[in-house]
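Visitor: Just to be clear, the model below is a prediction. Sequence and coordinates:
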Amino acid sequence: MSFLCQKQSYLKKCNTAIVSCTPANFQIDKKEKKLLDGFEVVLEDTILFPEGGGQPSDIGKINGARVFKVWRNGSKAIHFVTDKQIAGQTVEVEVDWQRRFDHMQQHSGQHLVTAIAERLYSWPTTSWNLGEKVSTIELNTPKVTDDELFHIESVVNEQIRNSIPVNVHVLEPETDEMKKIRTRGLPADHVGPVRVVEIEGIDSNMCCGTHVSNLSHLQSIKLLGLTKAKKGKSNIIFVAGDRLLKYLGTSYQTEKAVTNLLKCTHEEQIYAVEKLQKNVKDMNKTSSRLLKLAANMQAEIYLQRKEREPVFVKYEKEANMEFLYMVAKAIGDKAQSMFLTGGDEKLSGVYLLTAPPAAIEVLAPKISELLDGKGVLKNGLFQGKANKMAGKIEAEQVLKKYLKDHQLI
């Protein structure tokens, strides 16, 4: 069955009647698994597209009530709303046109890219995804070169400039015409005629989605590149129409901000970033040398004490885990145990503990609990991140008491 949205994709409003309204709930947030109480509404006809063919459902309104989602159940389109509707009542249905037209541009764009990729390189499309910001087409080829991508994009945009019509046909299954149509099979619950979308002279493809009536309405398509795909396949990322304009606008604003930060022109960006990377690399080397020097000084001060404590305890506010490791390495086995900490004096920070293996097994969980931290044992050193550095004094006391009670110091 074809709905009004499929017969007249450019229609923004329509009047129809409520067939049924059934209490139901809807999972509005898949991550949090929250259920929204509402109603499943069936209309005599609808301009709201039920999800299918890789295209998300439309959203819109029924008599001013928000429609959260639409899906197909056999020959019916189910609309989920939170406001109860009255069966038999005539209502006005309105589609979110900006979202609808965006989906039309991306879906027709996918048909065009798919057809050209297959025509030029015999790469069939195995799936596609219409995302919120970009869309992807999965091609049955292990590799796509930059030159091939550019070639496809050039031919695609040439067809758009040619203003080629896009037509919708309704055909009967098992006919000679249907055998010529590109298809990946009908849904299991499909009944009746088959809807075919034709880009004149380029492609005929079985499809339930909403489409533009002419390729000129796509304005332009940009193939942004490739992403990781299944083994033996390649994913092409693309944007079409208004999305491309938004993408260019965002990219321009980002580039403008970057040039301001780098204090250079557009042409000098790469050179400026390379220079910045080199400076950062040099600074990191200098920082590592200074850290090592400071760590060795800390160790030397401890080691030169005539009557030094067998447990070396040290807190440095600016210390990170790298510094604590350097201190521990510099002292080595000259201390029977070490408890090194860094970070905020009361809140988050890092800690490192050394002690005989049997002692660490007992002490690490206790000290981690006192610091509200979590850590791991690595190369004889227990390292962790803490959320409550205020507990470090009590942790030090627990450490020393345990070692003394067990005659380890």
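Guide: Done, it's in.
Visitor: going forward, measure contacts between C-alpha atoms and count neighbours the same way
Guide: OK.
Visitor: ok now the helix or strand that contains residue 107, how far from the chain's centre?
Guide: Per DSSP states H and E: residue 107 is located in helix 97-121. Relative to its chain's centre, helix 97-121 lies at 22 Å (CA atoms, centre = their mean, to the nearest Å).
Visitor: Helix 97-121 and the next helix or strand after it, what's the angle between them?
Guide: Of the helices and strands lying after helix 97-121 in sequence (DSSP H and E), the nearest is strand 125-130. What separates the directions of strand 125-130 and helix 97-121 is an angle of 160 degrees, with axes from the mean of the first three to the mean of the last three CA atoms, to 10 degrees.
Visitor: One more to weigh against that first structure:
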Amino acid sequence: MLLYLFEIRDTNFKGSGRVLSKRLYYEEPYLQEFKGKILEKIKIDGKPALILDNTCFYPTSGGQPNDLGYIQGVLIVDVIEDNEKIIHVLKEGIEEECGETVTGKIDWKRRFDHMQQHSGQHILSAAFEKLWNADTVSFYLGDEICTLDIMKDNITSEEVKKVEILSNNTVLENKSIKVYFVDQERANELNLRKIPPQKEDIRIVE
């Protein structure tokens, strides 16, 4: 079972003619610690927040909760995607000012759990589609449970069991997950459920 997932995002976010932030987690998903330069210090609901020139903190997006961790030893309480910016909300302020370099470290146990659960969701979704032509309409990833909403009437326990068997067999194949960027012409050649509107920098997870 071959699964393609696309995301219409670039690793670099551009605004006002300059790069605002680079998303390191797209290029190095196993990166746990990084250094970044402070571009802006702002407030979010009264809490101090930072925008860095690069980050490996994943914001809440696509059904996956945000990363947690620390910047300069201060707890990150939220990570927000705001158009072209990734905003790191802190429990308390830090002394470093704009232009200075800080060190960030993610909560790897939380991130790795999210990676496993999210990959598992796509395997399950692909199995439902392959066996019963049933699309996934939504996905929730929580601390204790994950849920899928499947567009299929009167699903039986036997059908679910077949999905479980196919999904487990896919996991046991121990296939590598490949991540790469393509243009729209190449994307049209892949087995995508829908064709993305973006012309280039389409991120494929295979």
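Guide: Perfect, I can see it now. None of the values given here were measured: they were computed from a predicted structure.
Visitor: Superposed, how do the two chains score by TM?
Guide: Here the TM-score for the pair of chains, by TM-score structural alignment, normalised by the length of structure 2, is 0.82; 183 aligned residues with a CA RMSD of 2.0 Å.
Visitor: and residue 101 of structure 2, how many residues sit next to it?
Guide: Residue 101 of structure 2 is flanked by 16 other residues according to other CA atoms under 10 Å.
Visitor: who's in contact with it?
Guide: Residue 101 of structure 2 makes contacts with 35, 36, 37, 38, as judged by CA atoms under 8 Å, 6 or more residues apart in numbering.
Visitor: counterpart of the second one in structure 1?
Guide: To tie it back to what came earlier, the one meant is residue 36 of structure 2. Correspondence of residue 36 of structure 2 to structure 1, assessed by TM-score structural alignment: residue 16.
Visitor: That match in helix, strand or coil?
Guide: strand (DSSP: H, G, I helix; E, B strand; the rest coil).
Visitor: before we move on, what about residue 160 of structure 2?
Guide: Note that with three-state DSSP, the state of residue 160 of structure 2 is helix.
Visitor: Skip the chain neighbours and tell me the closest residue to whatever residue of structure 1 lines up with residue 154 of structure 2.
Guide: Aligning on TM-score structural alignment places residue 154 of structure 2 opposite residue 143 in structure 1. With CA to CA, 6 or more residues apart in numbering as the criterion, residue 143 of structure 1 has its nearest non-adjacent residue at 6.2 Å, and that residue is residue 234.
Visitor: Just confirm the match of residue 154 of structure 2 is within a helix.
Guide: No: judged by three-state DSSP, residue 143 of structure 1 forms no part of a helix; its state is coil.
Visitor: That one and residue 123 of structure 1, how far apart?
Guide: For residue 143 of structure 1, the distance to residue 123 of structure 1 equals 10 Å [CA to CA, to the nearest Å].
Visitor: more neighbours, the two?
Guide: It is residue 123, of residue 143 of structure 1 and residue 123, that has more neighbours when counted by other CA under 10 Å, with 19 against 13.
Visitor: which residues sit in contact with the alignment partner in structure 2 of that one?
Guide: Structural alignment places residue 123 of structure 1 opposite residue 134 in structure 2 (criterion: TM-score structural alignment). Neighbour list for residue 134 of structure 2: 128, 150, 151, 152 [criterion: CA under 8 Å, 6+ apart].
Visitor: re earlier: and the helix holding residue 107 of structure 1, how far from structure 2 on average?
Guide: Helix 97-121 of structure 1 differs from its equivalent in structure 2 by a mean of 0.6 Å after superposition (mean CA distance after the TM-score superposition for structure 1).
Visitor: Mind giving me the packing neighbours of that helix?
Guide: Contacts of helix 97-121 of structure 1 with other secondary structure elements, assessed using 3 or more CA pairs under 8 Å, 6 or more residues apart in numbering; DSSP states H and E, are made with strand 125-130, strand 135-139, helix 146-161, strand 203-206, strand 234-240.
Visitor: Please repeat the previous calculation with a cut-off of 7 Å.
Guide: The contact analysis (3 or more CA pairs under 7 Å, 6 or more residues apart in numbering; DSSP states H and E) places helix 97-121 of structure 1 against helix 146-161, strand 234-240.
Visitor: What is the neighbour count of residue 378 of structure 1?
Guide: Summarising burial for residue 378 of structure 1: neighbours were counted as other CA under 10 Å, giving 8.
Visitor: Give the equivalent position in structure 2 for it.
Guide: Taking TM-score structural alignment, the alignment leaves residue 378 of structure 1 unpaired with respect to structure 2.
Visitor: residues in contact with residue 378 of structure 1?
Guide: Residue 378 of structure 1 makes contact with no residue under the criterion CA atoms under 7 Å, 6 or more residues apart in numbering.
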